[in-house]
Structures are given as C-alpha cells and as structure tokens.
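Trainee: my questions concern the predicted model and sequence given below.
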Amino acid sequence: MNQLHTASNLVWQSPQTTPEHRRDLLKQYPVTLWMTGLSGAGKSTLAFALEKRLISQGHACFVLDGDNVRHGLNRDLDFSPHARTENIRRVAEVAKLMNSAGLIVISSFISPYREDRGAARDIIGNEAFLEIHISTALQDCERRDPKGLYQKARAGLISDFTGISAPYEPPLTPALSIDTSSSTVDSCIERMLKLVEPFLIRDNESRCGGS
C-alpha cells in the first residue's frame, strides 16, 4: 500500500470560514432531511418538489437522490446488503459536506436498514438529521410500479429487491411519517416545510438554541 495514502499522513485542514458566516450568508441552519421508504413510495417526487419550494423561498438546498447518485458516485455498488451499507455511508458523508457548506440537504433513498440510517445520523450529527418515513404501503407502491421494478422482482428478474426479496426496516421514531397514498403532494410538502421551519432564519429572527 502506498504510504502516502495512509491515515497517519493525513492532517485535517481547518477552514477560515465559520458555520456562523455561512449561516448569516444563507439565512438558514444546515440540516439533512433523510427520506426513507419503499421504491415507488413517492420519495423522489416529494424531494424535488420540496427542493423547488425551498429554492423559490430563497433557501439554498440540494436533493441527493438514490438513482442519481448511483449514476456517478456510487455506480460501482450493487444492491447486496454490504453494498447498500456503503451506499448510505457515502451519501451521509456527502450530505455532511453539503451541510458544512451551509446547505439544506434532502436525501431520497430507500435506505432499508435501521442500522445504516443510524450510522448516517452519526455521520451527519443528530441535531442536523431529520428522518422522514414515506410510509406508503407495499401494495400501493407495487400497484403504482412507476419503473416496472416490482413486476420484474416478482418474476425473479431482480434480486435483493426491497419489500419483495430483501427486507425493509421502517423507522421506529421518525421525525415525520407521510403516506402518499392518502395525501396530496402539496399537503405533504406543507408538512415537511413545517418540519424544516426551525432551521430557516427570517429577517430579524434567530433560531432558538443559539448558534
């Protein structure tokens, strides 16, 4: 192994810009909204709709979407349990970097395992991690089947498919639970906006809890 790449030769470089500088510039506190749920539950639809609404209100945010990330950063990973764990670890590290830049991050991943989501929370930090369970039932997700994946999974053409041939462990105490089979997109967005509201700084306001 090249010794230049070992941890003992790495030194953390401290920035000259503080989180407070970014907070004052962007008028917001960084947070990651971690959306988890089955394929077809509505995660991506809600994530991008929320991003659009926040940006229209002048807030800097970005969606990390499961399919999009696997086109680039995580294109080398399959859907085995080990690879899923690595997928979430990498995404959490990216979300942490984006939070360090002062951004609001909207993460849209099946992220089926509680342990992996707990590890993501540890990486990002408990105060900046809000878990949102898109709790749409399996039968509703399968009935929608927007990508035809459930049909392929039932036919045995896709292995390790969450909800069919691989497990999904729902959150035990999410910050918010949303069932898109019984709620409109607009009503879901309003509920998520209320959740993120404490992280947004209005003129002449400061968030409770200090800096």
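Mentor: Done, it's in.
Trainee: contacts and neighbour counts: CA atoms only from here.
Mentor: Fine.
Trainee: which stretches of this protein form helices?
Mentor: 19-26, 43-56, 66-70, 81-100, 114-124, 138-144, 149-154, 185-196 (DSSP state H).
Trainee: let's have the ones you listed in a markdown table, adding mean neighbour count and distance to Ala175.
Mentor: Converted to a markdown table, the helices of the chain look like this (neighbours: other CA atoms under 10 Å; distance: least, CA to CA, whole Å):
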| stretch | mean neighbour count | distance to Ala175 |
| --- | --- | --- |
| helix 19-26 | 15 | 23 |
| helix 43-56 | 18 | 15 |
| helix 66-70 | 15 | 21 |
| helix 81-100 | 19 | 18 |
| helix 114-124 | 17 | 13 |
| helix 138-144 | 16 | 21 |
| helix 149-154 | 16 | 28 |
| helix 185-196 | 15 | 8 |
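Trainee: just put those helices in CSV and tack on distance to Ala166.
Mentor: Shown next, in CSV, are those (distance: least, CA to CA, whole Å):
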stretch, distance to Ala166
helix 19-26, 40
helix 43-56, 19
helix 66-70, 17
helix 81-100, 9
helix 114-124, 14
helix 138-144, 13
helix 149-154, 10
helix 185-196, 27
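Trainee: against that first model, consider the following:
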Amino acid sequence: MDSSCGPVLWFTGLSGSGKTTTAQHVYERLIAAGRKVELLDGDMIRSMICKGLGFSREDRLENIRRIAYVADLLARHGITVLVSAITPYHEMREYLRAHVAGYVEIYVKCSLEVCEQRDVKGLYAKARRQEITMFTGISDSYEEPEQADLIIDTQQHSLASNVIQIIEWLDGHVWETESMQSLSCVAAGQELGEQLGLEAAHHKSKGDHG
C-alpha cells in the first residue's frame, strides 16, 4: 500500500449486520490514537450527495461510485477513511478495488435471521410486506464477498473483539513499519467496563437500505 495514501476501510454487509456500529468504534479508537480519520456513512451520504438516487441496480452502482470518489479523494490526502455501506454486488466491490487507493474490504458477516431480529427500524418487516422494494436480503440479492481482506462475524464474536481484530489487522498490514505506539495494544488494553459498553451498543445497531 502506498504510504502516502490513507487506507479506505470499506465495511460491507446486510442492513443490521453491524457495519456502522463497528466502524464508529474503530473511528473512535483511531481518533484517540491521533490518526486523521473520516467516517462516511452510506445513509448520510445518500441523503446528501446521492440524494435523488433510487434503489435500482443502476442507481445503487452510481451511489457507490460517488461515495468511492469522496473516499479516494480523502485517502490521497493521507486520511484514513471508514465507509459503511451495504455494497451488495460483486461488481461494486470489483470497481472499488480497481479505483480506490488503499481499498480494504471488510465483510461484516451476520445471518439474515439475526439482522432481522436486530432491525429497530422495522425495515425488514416492511420489505416482507412489500412496502419497500429492492431491499437487500429480501427482494434484492446480497452477493457475499469472495475476496474480502478481512471478515468480522458480528453474530459469533463480540463488538469489542471485532474492533480489536480490525485494529490489529491495520497494525500488521498498513502501519507495521511505524514507530507509533501499537494501536492493537491500545485497543486490547481497554477496561472491561468499556468493553461491556461496546456490547450494549452492539445490540442497538441501526438498519439501513443502501
């Protein structure tokens, strides 16, 4: 990876899998460690620079291209970028790998059943009643990543351990030559009480329809 570019950590997964929750806590760890970091949430981006796009395959591809442009621009200025977006198709992720400097694909794995159980917005229920069309996992497909750089399982593992796994991966693959204090040590040294706080947040992850 070009050391002049920041990594782009792209969290992909079903709505309710824990993408945004995990990304937010990684963001907080990196900020605490003195990193220059930006978090791009798919829902927020869609309501701003992607406003007007629908959920057809073509519109979803355009949505991802626009997010990718912003992420790549930030990364080329040395900023670590975290993106939380469903990104359901292989085609999208192939585009990102080809066009985004420092692209790191993180598959946030969780079964559809558990994602539905976590759905505080009731989006899955609406999709099953056909009140929402082109909803990933119900009326539109999620093509499971085959070349993810990192897989975190939010169904089998705790939020705290997933955050540490990501930061340890960054230490070993992106920042291994730096003299800065190991971020993995910072993360692993968190008090148990804080980890319990992460666990509480884990069960409140918001759904999305990107």
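Mentor: Received the coordinates, thanks. If you're wondering where the values come from, they're calculated on a predicted model, not measured in any experiment.
Trainee: how about the residue nearest to the spatial centre of structure 1, what does it touch?
Mentor: Central residue of structure 1 (CA atoms, centre = their mean): Ser107, 1.8 Å from the mean position. Residues in contact with Ser107 of structure 1 (CA atoms under 8 Å, 6 or more residues apart in numbering) are Thr32, Leu33, Trp34, Met35, Ala47, Val63, Leu64, Asp65, Ala95.
Trainee: now with 6 Å, please.
Mentor: Counting by CA atoms under 6 Å, 6 or more residues apart in numbering, Ser107 of structure 1 touches Leu33, Trp34, Met35, Val63, Leu64.
Trainee: that one -> structure 2?
Mentor: Per TM-score structural alignment, the equivalent position to Ser107 of structure 1 in structure 2 is Val83.
Trainee: ditto for Arg89 of structure 1
Mentor: For Arg89 of structure 1, the aligned position in structure 2 is occupied by Arg65, per TM-score structural alignment.
Trainee: how near is its match to Arg97 of structure 2?
Mentor: Noted for Arg65 of structure 2: a distance of 12 Å to Arg97 of structure 2, by CA to CA, to the nearest Å.
Trainee: what do we get in structure 1 for Leu30 of structure 2?
Mentor: Leu30 of structure 2 maps onto Leu54 in structure 1, with residues paired by TM-score structural alignment.
Trainee: relative to Val196 of structure 1, how far out is its match?
Mentor: Per CA to CA, Leu54 of structure 1 is found 10 Å from Val196 of structure 1.
Trainee: residues contacting the closest residue to Val105 of structure 1 other than its chain neighbours?
Mentor: Of all residues not flanking Val105 of structure 1 in the chain, Thr32 sits nearest, at 4.6 Å (CA to CA, 6 or more residues apart in numbering). Listed by CA under 6 Å, 6+ apart, the contact partners of Thr32 of structure 1 are Ile104, Val105, Ile106, Ala128, Phe129.
Trainee: mind redoing it with 8 Å?
Mentor: By CA under 8 Å, 6+ apart, the neighbours of Thr32 of structure 1 are Ala95, Asn99, Ile104, Val105, Ile106, Ser107, Ile124, Ala128, Phe129, Leu130.
Trainee: and the aligned partner of Ser139 of structure 2 in structure 1, what is it in contact with?
Mentor: By TM-score structural alignment, Ser139 of structure 2 lines up with Ser165 in structure 1. Each residue near Ser165 of structure 1 by CA under 8 Å, 6+ apart is listed here: Ala153, Ser159.
Trainee: ok, now Val100 of structure 2?
Mentor: Val100 of structure 2 neighbours (CA under 8 Å, 6+ apart): Val8, Ala68, Tyr69, Ala71, Asp72.
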